[in-house]
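Trainee: Quick one: sequence and predicted model below, then my questions.
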Amino acid sequence: MTNLATLLEDSVAKYGDRDAIVLGDTRLTYAAVDQFANMCANLLVERGIKPGDKVALTCPNLPFFSIVYYGILKAGATVVPLNVLLKGREVAYHLDDADVKAYFCFEGTPDLPMAKAGHEGFTATEGCEHFFVITADLGAASPIEGTETMAGAMLTQSPEFTSVATDDADTAVILYTSGTTGQPKGAELTHSNMLSNALSGADLFNADAEHPDTYLCVLPLFHSFGQTVIQNGAFAYGGTVVMLPRFEAEPALQLMAREKVTFFAGVPTMYWGLLGVLDDSGVDVQDLAANLRVAVSGGAALPVEVHKEFERRFGVTILEGYGLSETSPVASFSVYGEPVRVGSIGPAIPGVQMKLIKDDWSDSEPGEIGEIAIKGPNVMKGYHGRPEATAEAIHDGWFRTGDLARVDEDGWYYIVDRSKDMIIRGGYNVYPREVEETLLTHPDVSLCAVIGVPHDSHGEEIKAVVIRNPGAGVTEAELVAWAKEQMAAYKYPRIVEFRDSLPMTSTGKILKRELS
């Protein structure tokens, strides 16, 4: 059986008394996580969820995420993790597009009321039949009248469950990604995709079940990086996942010291943040360095100075890697134990092939910059409900990434440019077309182009260049405030510039390279 839930179940059999998840003073053993996941699976089966059905999950880095995630898998259903920052309209789109049958949503906080937005999306969806609010206090009532809590529904269930047998090609997880155009698309990742990538990733860093790592989980678990490299990678070898629901540099350092963290994975802005508060944090850097074994970075290019300074202060070389939601995600990584090549995303991981191609799918010439294509057990089976988009992205088993790179004589890759239009803000992928289409629903907006502009801490900031309708009076501040209400926090433009015209090609396409 290749059910991804075997990662948890195998570790329960071997290391049931080990700490699997730590959150503050709460420590859950592998046995406890498994029992709670079994209760969740029993709940889903009781409510009529069948193998292959889609179940959505909105939850920050809390133990509930892993419990529900593995519970869904145990029931033979497919997990659809959703970004915790999505607004009601966006949630509704994802629930509809994925044909979701049940939805678990964390109650959120006063400044980020996830359950409210989630319920707005749920009520706008016809096919989703069950809505469960995850409350931090298991004895609390639902904050939304007329809805039930996960705890109230689940804790009466049996802690015993026999996981549904799944095939290699069955979909385990649907991760949403936009590519560079149109609405978000759901990448269908199979049990085999996710299982092989979790095991390969752990092997890359010399994971040892007899001397398990302690992982600091600051990457969001709804994202493929945190899900595979941290959660699934740790569970594959009986490691401990120390959760931090929201990244803040100083609390992260203090948690690393308290829990003797040996494995840290983050996006470049997180490393930048840690270095910025290191001297004033009150944490003994030597103790941190003595514990830290592995540091990995992905999601965006790591600045050379950050790379060098981290190695100087911690004595650990940051390993850079590369991947996409469509590749489960890990496709390449710098090699643990080998001299670092600053700026490189490393060679393809074992079992995975990478090459550079031209627009027509033919191989690039040696020494030529080309588009990265990936083939292997990590490549998705396709975009949910989008056969044409799948056919455009995958040819003869090769997935084209849209990212341009060069490769050296040893097979180490170097990203030259990201996908043509994609913006990476603080490690989050932002797709201009989606933002543009939302802005165009404003009555005062006639035409717009969304671009990324350099930003000291976020890497890139989102800027909208807008042509107003004749006589329209919306101001920059008003349009930003409106956009904030319509889009997730990482998507909406903080900068708006009004122009009378936009540069165009002869065929009417906007020349974004001429905007700044």
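Mentor: Okay, I see it. Residues are numbered from 1 along each chain as shown.
Trainee: switch to C-alpha atoms for all contacts and neighbour counts from now on
Mentor: Noted.
Trainee: Not counting its own residues, what contacts stretch 253-261?
Mentor: With contacts defined as Cα atoms under 8 Å, 6 or more residues apart in numbering, stretch 253-261 is touched by 213-216, 242, 274, 278, 281, 283-284, 287-288, 291-292.
Trainee: which one among these gets closest to His395?
Mentor: His395 lies nearest to Tyr215 out of the contacts of stretch 253-261, by Cα to Cα, at 36.6 Å.
Trainee: Which secondary structure state is assigned to that closest one?
Mentor: Classification of Tyr215 by DSSP: H, G, I helix; E, B strand; the rest coil places it in strand.
Trainee: and it, how far is that from Ala489?
Mentor: Per Cα to Cα, to the nearest Å, Tyr215 is found 27 Å from Ala489.
Trainee: Those two: which has the busier surroundings?
Mentor: Set Tyr215 next to Ala489 and count neighbours by other Cα atoms under 10 Å: Tyr215 wins out with 28 against 15.
Trainee: Look up how far Leu319 lies from the more buried one.
Mentor: Tyr215 is 15 Å from Leu319, by Cα to Cα.
Trainee: returning to that earlier point: make a markdown table out of the contacts of stretch 253-261 and add distance to Leu23 and secondary structure.
Mentor: Shown next, in a markdown table, are the contacts of stretch 253-261 (distance: Cα to Cα, whole Å; DSSP: H, G, I helix; E, B strand; the rest coil):
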| residue | distance to Leu23 | secondary structure |
| --- | --- | --- |
| Asp213 | 16 | coil |
| Thr214 | 13 | strand |
| Tyr215 | 12 | strand |
| Leu216 | 10 | strand |
| Val242 | 6 | strand |
| Leu274 | 20 | helix |
| Leu278 | 22 | helix |
| Ser281 | 20 | coil |
| Val283 | 20 | coil |
| Asp284 | 22 | coil |
| Asp287 | 21 | helix |
| Leu288 | 19 | helix |
| Asn291 | 19 | helix |
| Leu292 | 19 | coil |
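Trainee: okay, pairing it with this:
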Amino acid sequence: MSNLISNLGCIGTQFRDKGHLAVIDLYDPEHPREIDYPTYNANCDAVARGLLNRGLSAGDRVGVYCSNRLEFLEVFFGAMRVGVVPVMMGILQPADTIAWIVQDTGLKMVFCEAALQQNLPQGTLAVIVDADGEDGLSAFKDFGAVEYFQPEYDSTAFVAYTSGSTGRPKGALLSHRAHSWVARTISQERFFCPDDTMIVAAPLYHKHAMNSIKCVLYGGSTVVLLRKFDARIYVDAINRYKATVVSGVPTIFAMILQQRELLAGNDYSFVRLATMGGAPASDQLIDSVAELFPNAQINLIFGITETSAALFGRHPENLPRPRHSVGYPVKGNEFRLVGGEDENFGVLHVRGPGMMSGYLNNPQEMARRFDEDGWFNTGDILRRDEHGWYFFVGRSDDMFTSSGHNIYPAEVELVLERHEDIEQAAVVPAPHEIKHTVPYAFVVMRAGSGMTEEDVKAHVLRNAPPYQHPRRVMFINALPMTTVGKVDRRFLEAEARRIQKEEDARKESA
């Protein structure tokens, strides 16, 4: 058990003698791969031995550059077992960003899929995870016993790149100590055990999916791993594998609920937990998820790469969580809300045991986000009620002003999604010569709805302050999503500016 706590790569080794499934790999849904805990652990050890055989040692870095698949997990956790630091690389990043990451981190080699190798800088040593030749992962592995690395207090476990304000992503240094605590805390908060099966469809290079994997391995559970999110494959996996835990951003749950034919007539009483993160969820969405999964506890979750997802959880006295709360502070964390009208509203600043050690080669960003006392500015706006429960309001960089009023898009979106004919909505700013900016709404209507733009505006005017009502409403078939499943607000903002510019041009020519 000491290895489990001190070395993040060793999570799951306590089940190496248990024969139940660790991973069901649906990279190819027609040909699932089912891997038990003994096989999974043997493969991780074989990767670790392969790294040592090629002269790598603790502190060296390797890239993990592939889609969701078993091999991602084997390399990621196997490398950490001998202190080699895996660097997670987004598969949809442009080639110049990939080249910059290779240089920024000083990678010794990159484990990648054959189709992605062309994006690597010339001369990069690559191990192909989906090839059987001399440069493939199968040939790289060396099966046998291995001595696990014993981390020091802040030994880096892995590096995760998160979006940067200057156009370049930031490399967060995440330690064995911090993320062993994170894995243990989240798994215990959500009661993961060997009877659980969880579906993971978000990209593994993103914090949400990797936190889920750590919970699964800590609890000895089974993960059903999808190459990427596909609503039909996701629902089919729930049905086929009787998943007890489902998770995703609210947009993903909305897309699951649209699979009415696949869902119809099935009993989902076996689902015990549904977690939603990344954005607020409307009452209508929560009610629909609760109706679909009648025995599931529905938790809104909150976390960011730099501070982990082990910030909020259950009340210590097991008091019921308010519907829209992201939870009660997990013991060991410190919080303060800055810049609001009082101490119960503002931008969340955090100190806690799950914090990153710093940004790689980026002292400017460190100085911008950390103060001299070690408080980290998350950039997220939260509020706290009189009982100590926290509620997510929005990103500070998503907030915009209109005639001096602060508008938080998430608040307007919740109002919009309370309408029975609106499935999803996104609100973004559009330029205005007098008011500076005004809200524009992009709306996905329910099938068969006949609502108009004026109907939408009237609904918001009835249920929110006048300055929040959208000045334009665009009906679309689906909201655009980023690679990690969140609404692509930057794309919609550009679209709003384009629409406003066209309107201004028409007025000038009239």
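Mentor: Structure's in. What do you need? Only a predicted model underlies this, so the values are computations on that prediction, with no experimental measurement involved.
Trainee: Could you identify the most distant pair in the contacts of stretch 253-261 of structure 1?
Mentor: Asp213 and Ser281 (23.8 Å).
Trainee: Can you pick out the residue with more neighbours from the two?
Mentor: Higher neighbour count among Asp213 of structure 1 and Ser281: Asp213, with 25 against 16, using other Cα under 10 Å.
Trainee: what sits against Ser297 of structure 1?
Mentor: Neighbouring residues of Ser297 of structure 1 by Cα under 8 Å, 6+ apart: Ala265, Gly266, Val267, Pro268, Ile318, Leu319, Glu320, Gly321.
Trainee: If you could redo that for Arg400 of structure 1, that was the one I meant.
Mentor: The contact partners of Arg400 of structure 1, by Cα under 8 Å, 6+ apart, come to Glu371, Ile372, Ala373, Ile374, Ala393, Ile394.
Trainee: rerun at 7 Å
Mentor: Contact partners of Arg400 of structure 1, counting by Cα atoms under 7 Å, 6 or more residues apart in numbering, are Ile372, Ala373, Ile374, Ala393, Ile394.
Trainee: From those residues, pick the one nearest Thr171 of structure 1.
Mentor: For those, the nearest to Thr171 of structure 1 is Ile394 (17.2 Å; Cα to Cα).
Trainee: What does that closest one correspond to in structure 2?
Mentor: Using TM-score structural alignment, the equivalent of Ile394 of structure 1 in structure 2 is Phe370.
Trainee: My guess is that match contacts Gln364. True?
Mentor: No: applying Cα atoms under 7 Å as the test, Phe370 of structure 2 and Gln364 come out as separate, 10.1 Å apart.
Trainee: Who has more neighbours out of the two?
Mentor: Per other Cα under 10 Å, whichever of Phe370 of structure 2 and Gln364 has more neighbours is Phe370, with 17 against 9.
Trainee: before we move on, the earlier item: with secondary structure and neighbour count as added columns, please give the contacts of Ser297 of structure 1 in CSV.
Mentor: Output for the contacts of Ser297 of structure 1, formatted as CSV (DSSP: H, G, I helix; E, B strand; the rest coil; neighbours: other Cα atoms under 10 Å):
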residue, secondary structure, neighbour count
Ala265, strand, 24
Gly266, strand, 22
Val267, coil, 21
Pro268, helix, 24
Ile318, strand, 25
Leu319, strand, 27
Glu320, strand, 28
Gly321, strand, 25
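Trainee: Let me know the closest of these to Ala20 of structure 1.
Mentor: Ala265 (17.4 Å).
Trainee: Can you tell me the SS state at the closest residue to the closest one other than its chain neighbours?
Mentor: Sequence neighbours aside, Val296 is the residue nearest to Ala265 of structure 1 in space, at 4.7 Å (criterion: Cα to Cα, 6 or more residues apart in numbering). At Val296 of structure 1 the chain is in strand, as set by three-state DSSP.
Trainee: Just give me the match in structure 2 for Val296 of structure 1.
Mentor: Superposed on structure 2 with TM-score structural alignment, Val296 of structure 1 falls opposite Thr275.
Trainee: which residues touch that match?
Mentor: Contacts of Thr275 of structure 2 by Cα under 7 Å, 6+ apart are Val246, Ser247, Gly248, Ile298, Asn299, Leu300, Ile301.
Trainee: Alright, calling it a day.
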